[in-house]
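Asks: what follows is a predicted protein model with its sequence.
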Amino acid sequence: MNLDLSGKTAIVTGASRGIGLAVARQLADSGAHVVLTARKAQDAEAAAATIGERAAGFGAHATDEAAATACVAFAIERFGSLDVLVNNAGTNPALGPLAEMDHGRFAKTIDVNVWAPVLWTGLAWRAWMREHGGAVVNNASLGGIVTAPDFGVYHASKAALMHITRHAAVELAPRVRVNAVAPGVVRTRLAEALWKEQEDEIVARFPLGRVGEPDDVARAVTFLASDAAAWITGETLVVDGGFVLGTASVEAVATAGEGAR
C-alpha cells in the first residue's frame, strides 16, 4: 500500500494534543508537511516543535472563519499546497440529559463539531482542492452510531458529521475524497471520564483487550488520507477495538477461540 505522503501538505485542526497531535505526527512521518492548529498560537507552535521542521503551528479557533481563512492561506504559502485536511477539533460541553440542555452548550457543540468541519472543508476546497484535488478526513466518533445517557447532543453532532461526510463526498467528487473515522474510547483528555476511573471494567468490553491510543486513530486517518484509499470516499471507518460489537468480553472471546480449536 502507498502510504507515502511526500510532497503533500496537511492541515490538522485541534492538534495541540491527543488524537490531533498523533495524527499530525503520523502524517509528517509519512512524508507530509503539516500545519497544526490550536486556539492559542503558542500551543500550536509548541506542538509543531515536537514534530520538527516538517510542521508549523497556527493559532486558529475551529469556528473562527477569519482565522481559518488565514490558516489555509498560510499553509499554501508556507508549503506550496493543501492536499489533506483533517477536521479533528471537537468539544463536548453539553454533557447531561437532553431534557435539561441549554441553548448555549447545545450551540457550542454543534458549532465546533459540525459547522467547523463544513467551514474548513469549504475553505480548503475553494483555495486549493477544487483545482488540484485532495483528501478530507473528519474525526467523528463511535457516539455517532451508539447511544448513551447524557451524551445525546455530542452523539447527535457526530452523527451529523458522518452524514455531512457522505454529502461532501458526493459534492466534491471526483477531485476530492471525503471520509471519516469513528474512534471508540481512546486515552485522551477529552475522553478521560469514559475510562480513567474504570479502565479495568471498560477494557473487559473490548474484544481486543485495551483502551485505544491516539496512534491507533492516527494510522487510520493516514490510510484514508493516502493513495492507499484512492477508491474510498464517503465512508466512516470505525476504530474502536471491537467495542461496538456488543457485550462480549475479552475472556468470552478467548474462551470461544479455545473451544473452536
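Replies: Nice, I can see it. Residues are numbered from 1 along each chain as shown.

Asks: going forward, measure contacts between C-alpha atoms and count neighbours the same way
Replies: Fine.

Asks: gap between the helix or strand where Val137 lies and the chain center?
Replies: For Val137, the element it lies in under DSSP states H and E is strand 134-139. Remark: strand 134-139 is offset 8 Å from the chain centroid, using C-alpha atoms, centre = their mean, to the nearest Å.

Asks: can you give me the helices in the stretch 151-261 of the chain?
Replies: Using DSSP state H, counting those that start in this stretch, the helices of the stretch 151-261 of the chain run over residues 152-171, 192-195, 199-203, 214-225, 250-259.

Asks: nearest to Phe74, out of those helices?
Replies: Closest approach to Phe74 among the helices of the stretch 151-261 of the chain (C-alpha to C-alpha): helix 214-225, 20.5 Å.

Asks: show me what the closest one is packed against.
Replies: Contacts defined by 3 or more C-alpha pairs under 8 Å, 6 or more residues apart in numbering; DSSP states H and E place helix 214-225 against helix 18-29, strand 134-139, strand 176-183, strand 236-239.

Asks: dropping in the other structure now:
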Amino acid sequence: MEALKDRVAIVTGASRGIGLGIAAELVRQGARVCVTARGQEALDAAVAELGGPDVAIAVPGKGDDTEHQAEAVARTMEAFGSLDMLVNNTGINPVYGPIADVDPVAAAKILAVNVLAPLAWTRRARDAWMGEHGGSIVNVSSVAGFRPSPGIGMYGVSKAALIRLTTELAVELGPRIRVNAVAPAIVKTKFATVLYEGREEQVAAAYPLRRLGVPEDIAGAVAFLLSDQASWITGQTLVLDGGVTLTGGV
C-alpha cells in the first residue's frame, strides 16, 4: 500500500503509543513524517523504528509551546519540502478525580494542550503549506468526549471541545483542507494504564469485540481519513471503540 506516497505529515505526541503507531502506518503507506514529543531519547528511538532520517525526523518540545510548533513546521518543510498531513495526537490528563475538585491551573493546562494546541498546529500547517496546496488533518479525540467519564472529567471536556473544534475548522478551512477526528475508547498504551491495568479482562468484557484497542486499530483509521479515499469526508468524528459505547460502557 502506498496510498500516501510522497506526502509529508507531522504527528504530535508520537514517541510511543497511538502517535507512534499512526506514524508507522503513514510511513508504511509511503509518507514521510515529523514526529514530536517531549523526550529526545524516546524520539530518537522512534525515528530509528520508523526507518531512519530518510523517512522520519524528530523535533522535541511541548505540544502547546509556540516556539516548538514553529520549529517543527519549519524543520519539516526544510527536510521534506511540504506539509500535506497533520495529526494532532498530543493529549494530557494530569489529574484523576471529581471534576469539581480539579485545580483551575491543571484544568487550564489540559485545555491548552488538548484543545488550543491543536488549533495552533492547524493554523501553522495552513500558513506553511495547506492553505495554498491543500491537505488533511486528523484530531485524536476520545469517546470520553461524548459522555460523562467519571475520574477523567476534565479530560472528557477537553475532548468534547476538540470534536467541536473539528467541525468548526472543517467548515472554515474547506475546500482545500479537510479536518476530521477519531474517538478511541481504551487503547492499551502507557497513557491509559490507569483505566485497565490489573483488570484488563474485566474491562474488556464490556466490549462487544471482547478486547481493548491497540495503537494499530487507531492508525489504520487515521491513515484512511488522511488519504484520498476519504476525499469527501470532513468534519466527522469516527468512533473507534470495539463497540463499547453500544453497551453503555466507558
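Replies: Done, it's in. As the structure is a prediction and not an experimental result, all values here were calculated from the model.

Asks: sorry, back to before: turn the helices and strands packed on helix 214-225 of the first structure into a markdown table, including distance to Gly259 of the first structure and mean neighbour count.
Replies: What follows is those, written out as a markdown table (distance: least, C-alpha to C-alpha, whole Å; neighbours: other C-alpha atoms under 10 Å):
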| stretch | distance to Gly259 of the first structure | mean neighbour count |
| --- | --- | --- |
| helix 18-29 | 38 | 25 |
| strand 134-139 | 38 | 27 |
| strand 176-183 | 31 | 26 |
| strand 236-239 | 28 | 21 |
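
Asks: switch the ones you listed over to a markdown table; also include distance to Leu119 of the first structure.
Replies: Output for these, formatted as a markdown table (distance: least, C-alpha to C-alpha, whole Å):
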| stretch | distance to Leu119 of the first structure |
| --- | --- |
| helix 18-29 | 18 |
| strand 134-139 | 12 |
| strand 176-183 | 14 |
| strand 236-239 | 20 |
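
Asks: out of the ones you listed, which comes closest to Gly90 of the first structure?
Replies: strand 134-139 (8.2 Å).

Asks: so what's the closest residue to Gly213 of the second structure other than its chain neighbours up against?
Replies: Excluding the flanking residues, the one nearest Gly213 of the second structure by C-alpha to C-alpha, 6 or more residues apart in numbering is Val187, at 4.2 Å. Neighbour list for Val187 of the second structure: 212-215 [criterion: C-alpha atoms under 8 Å, 6 or more residues apart in numbering].

Asks: tell me the angle of the strand holding Val137 of the first structure relative to strand 176-183?
Replies: If you take axes from the mean of the first three to the mean of the last three C-alpha atoms, to 10 degrees, strand 134-139 of the first structure sits at 20 degrees to strand 176-183.

Asks: mean deviation (superposed) between strand 134-139 of the first structure and the second structure, please.
Replies: For strand 134-139 of the first structure, the mean deviation from the second structure after alignment is 0.3 Å (mean C-alpha distance after the TM-score superposition for the first structure).

Asks: just tell me the aligned range of that strand in the second structure.
Replies: The aligned range for strand 134-139 of the first structure in the second structure is 135-140, by TM-score structural alignment.

Asks: which residues does the matching stretch contact?
Replies: 83-90, 118, 122, 162-163, 166, 176-184, 222, 225-227.

Asks: give me that answer again for 7 Å
Replies: 84-89, 176-183, 222, 226 (C-alpha atoms under 7 Å, 6 or more residues apart in numbering).

Asks: need the max-distance pair from those residues.
Replies: Longest span within the contacts of stretch 135-140 of the second structure, C-alpha to C-alpha: Arg176 and Ala183, 23.6 Å.

Asks: pull the residues that contact stretch 193-203 of the first structure.
Replies: With C-alpha under 7 Å, 6+ apart, stretch 193-203 of the first structure has contacts from 185, 209-211.

Asks: name the member of those residues with the most neighbours.
Replies: Val185 (25 neighbours; other C-alpha atoms under 10 Å).

Asks: so the nearest residue to Ser141 of the second structure once chain neighbours are set aside versus Leu43 of the second structure, what's the distance?
Replies: In space, and not counting its chain neighbours, Ser141 of the second structure is closest to Ala183: 4.7 Å by C-alpha to C-alpha, 6+ apart. Per C-alpha to C-alpha, to the nearest Å, Ala183 of the second structure is found 25 Å from Leu43 of the second structure.

Asks: one more: Pro208 of the second structure?
Replies: Distance from Pro208 of the second structure to Leu43 of the second structure, by C-alpha to C-alpha: 35 Å.

Asks: comparing these two, which shows the higher neighbour count?
Replies: Leu43 (23 against 14).

Asks: who's in contact with that one?
Replies: 15, 37, 58.

Asks: what about it, which SS state?
Replies: Of the three states, Leu43 of the second structure takes helix under DSSP: H, G, I helix; E, B strand; the rest coil.

Asks: burial measure for the nearest residue to Leu3 of the first structure once chain neighbours are set aside, as a count.
Replies: Distances taken as C-alpha to C-alpha, 6+ apart put Ser226 closest to Leu3 of the first structure, at 5.3 Å, once the chain neighbours are dropped. Ser226 of the first structure has 21 neighbouring residues, counting by other C-alpha under 10 Å.
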